[in-house]
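In: need the 3D shape of this:
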Amino acid sequence: MSVPEARCRNRSSTGFGVKLNPASDKLVIFLEGGGACFNTSTCLANPSSYSEQNFNSWRGGNGPGGILSSSNADNPVRDWNMVFVPYCTGDVHAGNATGQNVPGIAAPQNQSFVGYANIGHYLQRIVPTFTEVTQVLLTGASAGGFGAAFNYDRVAQAFCPHPVALLDDSGPPMADTYMAPCLQKRWRDLWNLDGSFPTDCADCSTANGGGIVNLASHLGAKYPDARLGLISSDKDNTIRTFFSFGQNNCASIDGLPSSMSSATYAQGLEDLRQNHLSDSASWATYFIDSTTHTYLGGNGFYSTTVSGTALTDWVARLFMGEPPGHVGP
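Out: As a prediction, the model looks like this:
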């Protein structure tokens, strides 16, 4: 579905995909991943456009797999209505800035980081379309996982009083020790990230540029009866690479830094669980001893088991039955 107001970072038009099931009163909103754009190297690996042709190619290939599959009997949301939000804004679906020049040699200029604005345009169409919905799952992988967390508050408000669950796959908002404030500041300044936090989350922005981790604890406190879930490998190769740009006070933020060690990343993930999520009954986590990046988009959703708990079962419990709790290392 083309949305005239929605734009990619190269200012081309974009939209979202819909798969309807008139027999269902439940809805999945899935935010696609695909890196981020904040220096020369990261922008090169991040898509700057997403057209209807791109969507048709994705749909005709291996796209609608994993949690978007309508045919796999192990998928707990296989018969739900589904909305697919493509990713072409380079800002983890959380930016609202135009005319931005990315720092770095030969980095892209005059970029539109408007992922958060796009979600707003989409909600103006999605909410009136699903007026009979009784349950919503907002989810995404990688950049889409981060984006699901950034957009959770507004989606929960848009569908209130109906419950909205959050499922963040491989987008852990770690503490400043692991996700350096200088790196967060680059994202804030380039993408206008501060405009995307809930207005009542004062701690989401701190004087040194850090504080994004506080979004997780804020959501848990604001929505004590919600179901909020985080999936992550404890040695995720991809997110370790992105966080490495903040090492040594961002000394190599526009270069090619050495990757954050797997041990440091695992410590950051455990810190997130113990010090920012565990105090809330809303949050549940599923951590895997692996370097794999993302699970929801493919066969990993069905083949992953940790401590005797299948990932599909844990996800099902996130919005049905008893809370799934914390699983894994």
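
In: for the rest of this, base every contact and every neighbour count on C-alpha atoms.
Out: Will do.

In: which residues in the stretch 1-150 of the chain form strands?
Out: Taking DSSP state E, counting those that start in this stretch as the criterion, the stretch 1-150 of the chain contains strands spanning 2-7, 13-15, 17-19, 26-31, 81-85, 97-100, 111-113, 135-141.

In: how about the stretch 151-300 of the chain?
Out: 164-169, 228-233, 283-288.

In: so how far is the last one off the chain centroid?
Out: Here the centre of strand 283-288 is set off from its chain's centre by 15 Å, with Cα atoms, centre = their mean, to the nearest Å.

In: following it, which helix or strand comes up?
Out: For strand 283-288, the following helix or strand on the C-terminal side (DSSP states H and E) is helix 300-303.

In: what does whatever helix or strand comes next after that following helix rub up against?
Out: Scanning forward in sequence from helix 300-303 by DSSP H and E, the next helix or strand is strand 305-306. With Cα atoms under 8 Å, 6 or more residues apart in numbering as the test, strand 305-306 has contacts from F287, I288, L311, V327, G328.

In: any idea which of the strands of the stretch 1-150 of the chain is most buried?
Out: Most buried of those, by mean neighbour count (mean count of other Cα atoms under 10 Å): strand 111-113, with a mean of 27.

In: from I67, how far off is W314?
Out: Distance, W314 to I67, by Cα to Cα, to the nearest Å: 13 Å.

In: let's compare: structure for the following, please.
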Amino acid sequence: MSNKIKKKKMKKRWKISALVLVIIAIIGVVGYVGLQNFLKWKAPELSGEPKVGEWYRITPEGTKSANGKDWHSLIKVGKENKVIVYFFGGGLAVDEYTAARPLNDDGGFYADYADVDFGVKFGIASNNKENPFKDWTILAIPYSTGDLHAGSGEYEYTDLNGNKQILYHNGYINYTSFMKEAMKYIPNPDTLLIAGFSAGGFGTSLLADDIITQYFPQVNNVTVAVDSSLLLTDTWHDVAENMWQTPKEISDRLVSDNITLDSLTSLSKKYGNKIKILFGSSLRDEALSTYQSYFRNGILSTTNENGDIYEKDLAKMVADLQENIPNVGIYIWNEIEKNKDGKNLTPHTILPSPNFYGKKYSEDKSIADWIVNAVNGNINSYGLDLLDK
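Out: The predicted structure is shown next:
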């Protein structure tokens, strides 16, 4: 299908950036005026020793966003001797059509900017007293490269004005440059949680092995938590190898149409019970079901039918995870949002939302409870009955 036909059939502009959901949540908390100031917040650049409990930027030399502009990451040193490596989401580019359409006021497929410091104010990274991770050290990795945090290449494409451009798929370069700087401030933690939402959840599954082996080989208590990261396409290996140019050890794991399943299965085979693996998703994820329609037929569409398809894909994903990974923890949650078009679809991601710790979706357990229990050695699954309906 030609790009022109795809464009004509795209009736809606759609943003996959999971941080939009954070904005929506914030609106209900602080109001419009407060939101404007909130979104402008930027952490100060780290200079000298960081103060405990304060957020700072680290801007490694040579890092860049998809558009070639500067990239930075964030660090907060906590009171506890525990660390979270936290990957942000924000779409992805998988071909020339998507590469030519970064997120902007009219929509698009992927974020190409890193100024989203406000994302650490809510959810798993927040200082809210209800958040069980509030006193952990957090290495938060913004996402602006369209490559699920795993690329190291440059992709040439033609923009909508007919001009040749370069998309810098430098996610892996950015991540490694930041980690080398951040590790100077991390002594010898006893606990590690690797977590991410949306594109950051995919990144979590792709990079968990790298994080463990390169930066935290001495940590015995390791948990990997993937939030809302299910997309199916037979092109994953080709995209990772030839477009994003991921390290070979990453692309070699991708052998099926399910990039997250492949990555987590490989992780489990390598480490066994030495690490704990968790996967969560809402039942009829609006963003992922919309994006999956692009993979399926080249058209972005938000429909109940797409939600039905996602439900079936999710049920198979969970079954495959349970078959491939002994003692995997699953959390499926359901919060139908009926929009003005009457579509019964569910929100996308939970880690960056106040609902992460504030809402108990199943058996009086929040997603935060589920992850904390797993960290402490008690792995459980919730919401599986939803997949049987």
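
In: still on that earlier bit, of W314 and I67 of structure 1, who's got more company?
Out: Using other Cα atoms under 10 Å, the more surrounded residue of W314 of structure 1 and I67 is I67, with 27 against 23.

In: who's in contact with the helix ranked longest in structure 1?
Out: Ranked by residue count and defined by DSSP state H, the top helix of structure 1 is helix 143-159. Outside helix 143-159 of structure 1, the residues that touch it by Cα under 8 Å, 6+ apart are 30-36, 87, 91-94, 116, 119, 123, 127, 136, 138-140, 163-164, 166-173, 196-198, 215-216, 219.

In: can you pull the buried residues of that helix?
Out: Going by neighbour count (16 or more other Cα atoms under 10 Å), the buried part of helix 143-159 of structure 1 is 143-156, 159.

In: hmm, back to that, would you turn the strands of the stretch 151-300 of structure 1 into TSV with distance to R273 of structure 1 and mean neighbour count?
Out: TSV is the format used below for those (distance: least, Cα to Cα, whole Å; neighbours: other Cα atoms under 10 Å):
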stretch	distance to R273 of structure 1	mean neighbour count
strand 164-169	13	27
strand 228-233	9	26
strand 283-288	7	24
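
In: now render those as TSV, adding distance to G246 of structure 1.
Out: Below are those laid out as TSV (distance: least, Cα to Cα, whole Å):
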stretch	distance to G246 of structure 1
strand 164-169	22
strand 228-233	20
strand 283-288	23
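
In: looking at these, which is nearest to W58 of structure 1?
Out: Each of those has some distance to W58 of structure 1 by Cα to Cα; the shortest is strand 164-169, at 19.8 Å.

In: now the closest one on structure 2. Mean distance?
Out: With mean Cα distance after the TM-score superposition for structure 1, strand 164-169 of structure 1 departs from structure 2 by a mean of 1.4 Å once superposed.

In: report the contact partners of whatever residue of structure 1 lines up with T223 of structure 2.
Out: Using TM-score structural alignment as the criterion, T223 of structure 2 maps onto A165 of structure 1. A165 of structure 1 sits next to V136, L137, L138, A226, R227, L228, G229, L318, F319 when contact means Cα under 8 Å, 6+ apart.

In: and the gap between K235 of structure 1 and L215 of structure 1?
Out: Following Cα to Cα, the distance that separates K235 of structure 1 from L215 of structure 1 is 22 Å.

In: swap in D91 of structure 1?
Out: Per Cα to Cα, D91 of structure 1 is found 17 Å from L215 of structure 1.

In: counting neighbours, what do you get for the spatially closest residue to R188 of structure 1 that is not a sequence neighbour?
Out: Among residues not flanking R188 of structure 1 along the chain, D194 sits closest, at 6.0 Å (Cα to Cα, 6 or more residues apart in numbering). Residues contacting D194 of structure 1 under the criterion other Cα under 10 Å number 19.
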